[in-house]
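Asker: return a 3D structure for these sequence lines:
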Amino acid sequence: MNTRSASPYEPLPGRVGHVAGIESLTLDGYRHYFGFDHRSDLVVSPLIDDPAAMAAFAAAHLRQSDGPRDRAYWAALVADAVDGSALADDDGEREFTTDGLRTELPEPGGHLLYLLDAATDLDPATDLPADLARACERLDRAGPEDDDFADTVDDCLETVAVHGPLHHPDEWTVARGYLTAAIATLPGNWGLLFTPLAEGLTRIP
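Answerer: Purely as a prediction, here's the structure:
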């Protein structure tokens, strides 16, 4: 049986053939679907706003543990992704607005940061600006080459959210530096979700 179906969406570079499920989010009230490799915490498709197109993409480029499956199989998983998620317990975590992304920093440890980390091609050890590493040293916190760097980003974001960037410039250097660099390496059309956040970062002193 031929399980591959024509899809108008190109796969993300290097992310073809993953064992994956289907997740979804809404942006300004419009639902977008995407493939997600839960074992690797990795986004494995572009954002796709049409259920049939998502099923066709999955049939062509994704698989289940027992191999490829047909479009009808994936269509059922796409439908399930509307009301359920293996990534977020609360539907509100999967709902975003352009205005909110432009005006609010991501919640430390929240779903938006998780998606960014899962989608980005950033290598923190090599792709972050030097001033960020120096700020981590001054703060005596884990730097980009350390396993606990994600905790540093979360703590810096929380400090900036509570006290503002002007009073904590090193924390702001870390938070803004990481977010800006990560967004710049997003594959496919994931900028649909994160470009407003990048725009908002440029407006904060």
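
Asker: when you work out contacts or count neighbours from here on, use the C-alpha atoms and nothing else.
Answerer: Fine.

Asker: return the residues in contact with residue 25.
Answerer: Neighbouring residues of residue 25 by C-alpha atoms under 8 Å, 6 or more residues apart in numbering: 31, 32, 33, 94, 95, 96.

Asker: mind checking the SS state of it?
Answerer: The three-state label given to residue 25 by DSSP: H, G, I helix; E, B strand; the rest coil is strand.

Asker: top of the contacts of residue 25 by neighbour count?
Answerer: For the contacts of residue 25, the largest neighbour count, defined by other C-alpha atoms under 10 Å, is 24 neighbours, found at residue 33.

Asker: how close does that residue sit to residue 60?
Answerer: With the distance defined as C-alpha to C-alpha, to the nearest Å, residue 33 ends up 15 Å from residue 60.

Asker: nearest spatial neighbour of residue 157, skipping sequence neighbours?
Answerer: Spatial nearest neighbour of residue 157, excluding adjacent residues (C-alpha to C-alpha, 6 or more residues apart in numbering): residue 175 at 5.7 Å.

Asker: here's the other one to compare against:
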Amino acid sequence: MFDFFKKKKPPAAAAAPIETGPAVPLPLAGRKGHVGAIEAVTLDGTMYFFGFDFSSDLVLSPLIADIDLAARFASQHMTQRDGTHDEAYWRELAGYAVDGSELAAEIESRTFSTESLAAAIASLARVRREGTVEPGFAIEYHLRYLLGAAGGWEVPEEAGDEDADEWIDVISGNEPLAGGTTLTGIADRLQAHLNALVDAAPGNWATKFAVLKA
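Answerer: Reported below is the predicted structural model:
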């Protein structure tokens, strides 16, 4: 009859929160299980890592600013010729991408700034308006290549890149203008090509390099 005087059991201690870390990104366009390596580019002072399949010329991942997260992505979604590997293995490989690259040997080819890209697009717009050469004009080949590889080479044929390097040389004045063409027309075609590259690129490849569109 005196049960109501009994002490109540203390509440159970709350479970300690589980530290999961940032979510591992998904592969681009379902590109899971590809044999590849980790490469890197630098944009506005931040180094971004990404998976790359050399045999297919395909970017496998979004741009990842955390080297450990890039290694985790690779351990879950990429392989080597001898099979899958753990995060520690991929972390070591990612370290090589900090100072080197199998895609572009020169660090300048892997380093970009939004400001300089915006300036290049502004120069291209001037050529489109005025039809005169722009000495020193350039948009790094490696960046255009990576955007194409991220987009799975889905650039429409009419905006293809078979002449993009030649267009840049003509716009900069390094190559003569071919008969029957105009600088305005060539600049328009190059801008259409850049627009198509960005439009085809998935995820943050498109947002990080949206400055190339006009």
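
Asker: what's the TM-score here?
Answerer: Once superposed, the chains reach a TM-score of 0.76 (TM-score structural alignment, normalised by the length of the first structure), with 172 aligned residues with a C-alpha RMSD of 2.3 Å.

Asker: can you give me the helices for the second structure?
Answerer: Using DSSP state H, the helices found in the second structure span residues 67-77, 87-99, 114-130, 141-150, 164-171, 183-200, 204-208.

Asker: so where in the first structure does stretch 107-119 of the second structure end up aligned?
Answerer: Mapped onto the first structure using TM-score structural alignment, stretch 107-119 of the second structure spans residues 91-103.

Asker: sorry, wrong one. I was asking about stretch 63-70 of the second structure.
Answerer: Under TM-score structural alignment, the alignment places stretch 63-70 of the second structure onto residues 47-54 of the first structure.

Asker: now which residue in the second structure aligns to residue 173 of the first structure?
Answerer: Counting by TM-score structural alignment, residue 173 of the first structure lines up with residue 188 in the second structure.

Asker: correct me, but that match touches residue 130?
Answerer: No: using C-alpha atoms under 8 Å, residue 188 of the second structure and residue 130 do not qualify as a contacting pair, with a distance of 11.7 Å.

Asker: looking at these two, which one has more neighbours?
Answerer: Using other C-alpha under 10 Å as the criterion, residue 188 of the second structure and residue 130 rank with residue 188 on top: 18 against 11.

Asker: what about residue 30 of the second structure, how many residues nearby?
Answerer: By the criterion of other C-alpha under 10 Å, residue 30 of the second structure has 10 neighbours.

Asker: just give me the match in the first structure for it.
Answerer: Using TM-score structural alignment, the partner of residue 30 of the second structure in the first structure is residue 14.

Asker: for residue 44 of the first structure, see how far away its match is.
Answerer: According to C-alpha to C-alpha, residue 14 of the first structure and residue 44 of the first structure sit 9 Å apart.

Asker: for residue 70 of the second structure, give me its contacts.
Answerer: Counting by C-alpha under 8 Å, 6+ apart, residue 70 of the second structure makes contact with 38, 49, 50, 51, 64, 91, 94.

Asker: could you redo the last one with a cut-off of 10 Å?
Answerer: 24-25, 38-39, 48-51, 61-64, 87, 90-91, 94 (C-alpha atoms under 10 Å, 6 or more residues apart in numbering).
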